[in-house]
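Participant: Let me see the structure of the following:
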Amino acid sequence: MLEYKNLDIKNFRYPGEFERQQAVIIGWPEMAETIEGYSLHENFAKLIKIIVEETPEVKVYVNSPNGSTLPSCEKALKAEGIDLDKVIFTTYPDGSNWTRDYGPDIMVDDNGNMVLAHTRFNMYGQSKPEGELSTKCYNFGAHLALELGCNDHRNSNVISEGGDKEFNGSGVLIALRDTEVNKRNPNMSTEEVENELKRLFNLKKVIWLEKGVYEDELTTSGVLDYIDGVPVYRSSSANGHTDEFCRFVDKNTVILAEVTEEEAKSLNSLKITKERLDAAYEVLKNETDDEGNPLNIIRMPVPEAIYVKSKPGDWINDTWAQRYDEAKDVLDDGTPMPYGEMVMQPALSYCNFLILNDIVIAQQYYEEGRPEIIKEKDNQAIEVLKKAFPNRKIVPLISTALNIRGGGVHCATKNVAKADNN
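Facilitator: This is a model prediction of the structure:
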């Protein structure tokens, strides 16, 4: 892949996800289950089935990072009745399976040209860019760009993740200062990071929100909540992404999660999250799009808390305390590193939906035996999405296994816009 030479970058932009898409990339997870009884392979296969059946015009790339995982992938897809001929399989090395964060960020112009905007990656601040896993993820983006026919690229030394960048398609980016500056690029000022993001993505402005939801802090940052005296831990998280709580649905409309006063009284984690979401609202209500129009803000409820128990032998339990470059004896809040059985909260979010042409894939949580309040919240979230996307079909997906892994429907996918969108 060669640095672009003859293309005028002023004509390129990063499209909004609500625009027409040509492809979606998914990384197949090596682990079959996150916790016993929660099949990650089945959850991924159901997600792929929705995309294949509901958006046949979109190319679906499924990457199995080594040949040994391809049979399990094909088996799971066949079990869901998916025609394998409708899937493009790749086998590039991959340091994770959250393609949203390090998959190809492809900019387009109106003449069908594409350019890869290539940032560095450091495993969510837990490794170095030159580390083995970081390098695999970084190279993955370049490999998949080539698969898509994108042969030109622009490089940047800034460290960033796709899940923390929300584009409106017209030169506006929403991102978290705590993530993009404080945690990923601590040697750079906000102005330096902003200027580099503007250069790389040809942006007109960056809207900085301070912090993400408390539940999306780094897994080993500490105890999330105490329930009847029992500590609850985050099952896994990426340490601060906008796509967990704030999303563009058109060029000047955003969906923003909301915690009620009553909910904030029920859990300490929700109290902290409410403070952060209220602060985000104060920023957004005073912001504009690239033409100076005020942003429209639609509020989205947060899911009812769901807890799962993990034990030694479960993938999420055995890998929970691992750091990419560093082992720790205590959590960041000073509490002892837990071992044995653990109570965990998955990465729950109604904002981690995927927009893909004429559909929106929505995360849902109610299953038989769970409290009715979860069903009520699910229905409320669906109604919000119907309001935000009146011309799209809302397709629900029970995403608990994905969320236990630490991400969601949006995190697990990387969509690529058509290069001739107008």
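
Participant: make it CA atoms for all contacts and neighbour counts henceforth
Facilitator: Will do.

Participant: Spell out which residues sit in contact with the residue lying closest to H241 once chain neighbours are set aside, please.
Facilitator: Once flanking residues are discounted, H241 sits nearest to D164: 4.2 Å by C-alpha to C-alpha, 6 or more residues apart in numbering. D164 is in contact with D101, I174, A175, L176, T179, E180, G240, H241, T242, D243, counting by C-alpha atoms under 8 Å, 6 or more residues apart in numbering.

Participant: Equivalent analysis for C150, please.
Facilitator: The contact partners of C150, by C-alpha under 8 Å, 6+ apart, come to I106, N113, M114, V115, L116.

Participant: coming back round to it: just the ones in helices from the contacts of D164, please.
Facilitator: D101 (DSSP state H).

Participant: just to revisit the earlier point, Serialize the contacts of C150 to JSON lines and add fields for secondary structure and neighbour count.
Facilitator: Listed next are these as JSON lines, based on DSSP: H, G, I helix; E, B strand; the rest coil; neighbours: other C-alpha atoms under 10 Å:
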{"residue": "I106", "secondary structure": "strand", "neighbour count": "27"}
{"residue": "N113", "secondary structure": "coil", "neighbour count": "19"}
{"residue": "M114", "secondary structure": "strand", "neighbour count": "28"}
{"residue": "V115", "secondary structure": "strand", "neighbour count": "27"}
{"residue": "L116", "secondary structure": "strand", "neighbour count": "26"}
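
Participant: where does K49 land in three-state SS?
Facilitator: Secondary structure for K49, judged by DSSP: H, G, I helix; E, B strand; the rest coil, is helix.

Participant: Distance check, it against I361.
Facilitator: The gap separating K49 from I361 is 11 Å, by C-alpha to C-alpha, to the nearest Å.

Participant: One more sequence to fold, the one below, so I can look at both together:
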Amino acid sequence: MNTSTFFPAEWYPQSAVQLTWPHAATDWQASLSEVTRCYVEIAQAIAERQQLIIICHDIDVVKAELHNCKLENIHLHSLLTNDTWARDHGAVTLIEDGKPVILDFRFNGWGLKFAANHDNLLTRRMYTNGLFTAEVHYRNCQHMVLEGGALESDGEGTLLTTVDCLMAPNRNDHLNKEEIEAELKKIFHLKRVLWLHYGYLEGDDTDSHVDTLARFCDPQTITYVQCQEQDDQHFDALQKMEQELLNFKTLEGKPYRLIPLPMADIALDEEGHRLPATYANFLIINGAVLLPFYANAVKNQQAKEALEKAFPQHEIIGINCEPLIQQHGSLHCISMQYPKGVIANHDE
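Facilitator: Okay, the predicted model is just below:
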């Protein structure tokens, strides 16, 4: 593997995780105190185990908020941002001949739904500021709109993604499905792409990012959102998604080990619209998995036990993500991991 080019899985050894901190100019303004407490809890869990990069507007304010965290592992950088969804405006990393290479795809606010003029430039500005040791490639990536939440890699040449996202309007309208697959294979040096044609969550602005629905846990294991309530509006689509997963085969031609996650309880915004709460939106870090928790303690425990089966060598840490879901995202959406060797002077 060290002499090849591959798209690392999330469990590949990491340099750091990036968070982009909420501030008053983001959509978090009305609930800034509550969501900041959630970010602090996530930051504390990450910084206990590895380096943490925080992109923020006011370093002194954020440093004060992090006073109970392991500050020696936290690196604060002040850059302009539109919002806080680091999974999608953060850089995606390849490993090429044993060294990381950063890919800077175009981010356009999930198909021009939201402003992204600052967020689209974050990776380049982080590199210009000396944050990345790895080389950044953007000229051969800017022809594609691609978000990290749309990509699930097994680290061995298989990519899992969804048709609804990659074929959504204002993403890559100049390419058809076959052309998108060819580009993905070329850019990420893939052996194959597994497409999910079904599965969605009401209230999801990302057009069905795969990280809200199904995730690789190792090259033979996929965990996924299972809906068993026939009166739930998602029942039909998620049942069909489950059947697709059952029909997928590993590179060795065997069925995947599938581990279902419970369907999170219905969560509504202030106007009564359903929010896309999902237990699939977990973050893998060095030695641990951070799992979003919601209001139902029984389902939280069920999700935790499912991930304990999927990640027997990792500590599973529940984080209350009720504040995050109010802006239609969760724990994985606000974070981006960087493999070992990416971050300047931050590797142990």
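
Participant: Kindly indicate which of the contacts of C150 of the first structure lies nearest R299 of the first structure.
Facilitator: In terms of C-alpha to C-alpha, no member of these lies closer to R299 of the first structure than I106, at 29.2 Å.

Participant: is it true that that closest one touches N415?
Facilitator: No. Using C-alpha atoms under 8 Å, I106 of the first structure is not in contact with N415; the gap is 9.3 Å.

Participant: Return every residue with contacts to both of the two.
Facilitator: Common neighbours of I106 of the first structure and N415 (C-alpha under 8 Å, 6+ apart) do not exist.

Participant: Could you pull out the strands in the stretch 201-350 of the first structure for me?
Facilitator: 205-209, 225-227, 230-234, 246-250, 253-258, 296-301, 308-310, 342-345 (DSSP state E, counting those that start in this stretch).

Participant: Under the alignment, what does T179 of the first structure map to in the second structure?
Facilitator: Counting by TM-score structural alignment, T179 of the first structure lines up with C165 in the second structure.

Participant: SS state for H118 of the first structure?
Facilitator: H118 of the first structure ends up strand, using three-state DSSP.

Participant: Kindly report the same for the one 10 residues further on.
Facilitator: Under three-state DSSP, the three-state class of K128 of the first structure is coil.

Participant: and L291 of the second structure, that's in a strand?
Facilitator: Yes. Assessed by three-state DSSP, L291 of the second structure belongs to a strand.

Participant: distance of it from D269 of the second structure?
Facilitator: 21 Å.

Participant: swap in A303 of the second structure?
Facilitator: 23 Å.

Participant: now do Y200 of the second structure
Facilitator: In terms of C-alpha to C-alpha, Y200 of the second structure sits 18 Å off from D269 of the second structure.

Participant: Between the two, which has more neighbouring residues?
Facilitator: Y200 (23 against 13; other C-alpha atoms under 10 Å).

Participant: which one in the first structure is aligned with the more buried one?
Facilitator: Match for Y200 of the second structure (TM-score structural alignment): V213.

Participant: repeat for A280 of the second structure
Facilitator: Match for A280 of the second structure (TM-score structural alignment): C351.

Participant: Confirm that match sits in a helix?
Facilitator: No. Using three-state DSSP, the secondary structure at C351 of the first structure is coil, not a helix.

Participant: residue contacts, it?
Facilitator: Counted by C-alpha under 8 Å, 6+ apart, C351 of the first structure has contacts D243, E244, F245, C246, R247, I255, L256, A257, M300.

Participant: farthest pair in these?
Facilitator: D243 and M300 (12.6 Å).

Participant: Which of the two has more residues huddled nearby?
Facilitator: Neighbours were counted for D243 of the first structure and for M300 using other C-alpha under 10 Å; D243 has more, 27 against 23.
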